[in-house]
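**Student:** I'd like to go over a predicted model; first the sequence, then the structure.
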Amino acid sequence: MDLAFLLAHASHVLSTELTAELAGLGITPRGNCVLTAALTGEKTQIQLADLCGLDKTTMVVTVDELEKAGLVARLTSPVDRRARIIVVTEQGREVNAKAAGVVQRVYEDVLSALPAGERDVFVNGLTRLVESRLSTPVVCQRAPRRRR
């Protein structure tokens, strides 16, 4: 059993499916992550990038795409004029609500491949790994490229 391959393959296939399903709404999984995080309260681009695991350049490109689609607006932070607060527009709220349904449907479909009694055990076990042993990558000379 190659655990790294299994996890990477599952992640890649799930990400690809989510990308295909969300395309009908004109949004990417990364864009949806930013929209969802921005709906939790006033957050700067940097704060949202941290929440979504995005680097600065990717975050700027993502917000540019969302802004061009009319899903978010950039506002100057009232506490730091150099920072931008990302505000979700009404259209962005509607798209995010539809996207949440799509994501939920895909997740339910994926997990339906497991017997009902194993679904929660699988998700809980994976959550514990990500929150503990697999929470932070070790420092290494040639870190593997991370898929987004």
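**Tutor:** Great, that's in hand. The structure displayed is predicted, hence computed values, not measured ones.
**Student:** all contacts plus neighbour counts: C-alpha atoms, from now on.
**Tutor:** OK.
**Student:** Go ahead and report the secondary structure state at the closest residue to Leu129 other than its chain neighbours.
**Tutor:** Nearest non-adjacent residue to Leu129, counting by Cα to Cα, 6 or more residues apart in numbering: Ser135, 7.2 Å away. Classification of Ser135 using DSSP: H, G, I helix; E, B strand; the rest coil returns coil.
**Student:** Structure two is appended below for comparative analysis:
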Amino acid sequence: MAASISLDAGFLLAKLHAAGSVLNNRALAEFGLKERSYSVLALANSELEPTQREMAEFLSLDPSQIVALIDELEKRGLVVRAPGKQDRRAKIVSATAAGAAVFRRAEAAARAAEAEALTDLSDTEVGELKALLRKALWSRAA
């Protein structure tokens, strides 16, 4: 008989995240990254041109946490800040050429860690899982 907590979606998501975090952080360590800094670098490499505030909102982090993560990546020469196009007080975060190169290699390692975390699921099930998670996260925002 399964414990009732094993039927709780929040518990299951937390357990999956915890297991995935261990694998992700292990895979990202060779690049001097952890999940959060990798996430910031990923957004800086996107075509979205996110501001620090947008990054904080998207990643559900406090703005001070984002600033510290960006500071670390900036010291390593992986990202730069520039004034926003509409609001010059807002800071757009973009990857440097070095940041793009590190991200490409780190992304491959993160994909391998994801595959390891989800090894018992078929490709179709992984796609369904991701689609359901995106729907649960962003369907009300649309």
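**Tutor:** Everything's here; your move. None of the values given here were measured: they were computed from a predicted structure.
**Student:** Could you quantify their similarity as a TM-score?
**Tutor:** Here the TM-score for the pair of chains, by TM-score structural alignment, normalised by the length of structure 2, is 0.79; 131 aligned residues with a Cα RMSD of 2.0 Å.
**Student:** returning to what we had before: tally of neighbours for the alignment partner in structure 2 of the residue nearest to Leu129 of structure 1?
**Tutor:** Using TM-score structural alignment, the equivalent of Ser135 of structure 1 in structure 2 is Leu137. Neighbourhood size, Leu137 of structure 2 [other Cα atoms under 10 Å]: 10.
**Student:** ok, back up a step: what separates the residue nearest to Leu129 of structure 1 from Ala8 of structure 1, distance-wise?
**Tutor:** Relative to Ala8 of structure 1, Ser135 of structure 1 is positioned 15 Å away (Cα to Cα, to the nearest Å).
**Student:** what sits against Leu118 of structure 2?
**Tutor:** Val126 (Cα atoms under 8 Å, 6 or more residues apart in numbering).
**Student:** just checking, what residue in structure 1 corresponds to it?
**Tutor:** By TM-score structural alignment, Leu118 of structure 2 lines up with Leu111.
**Student:** what separates the most centrally placed residue in structure 1 from Thr40 of structure 1, distance-wise?
**Tutor:** Central residue of structure 1 (Cα atoms, centre = their mean): Cys33, 3.6 Å from the mean position. From Cys33 of structure 1 across to Thr40 of structure 1, the span is 11 Å (Cα to Cα).
**Student:** Kindly report the same for Glu94 of structure 1.
**Tutor:** On the measure of Cα to Cα, Glu94 of structure 1 and Thr40 of structure 1 end up 15 Å apart.
**Student:** Have a look at these two and say which one is more surrounded.
**Tutor:** Using other Cα under 10 Å as the criterion, Glu94 of structure 1 and Thr40 rank with Glu94 on top: 13 against 8.
**Student:** Which parts of structure 2 are helices?
**Tutor:** 9-28, 35-44, 52-59, 63-75, 97-117, 123-138 (DSSP state H).
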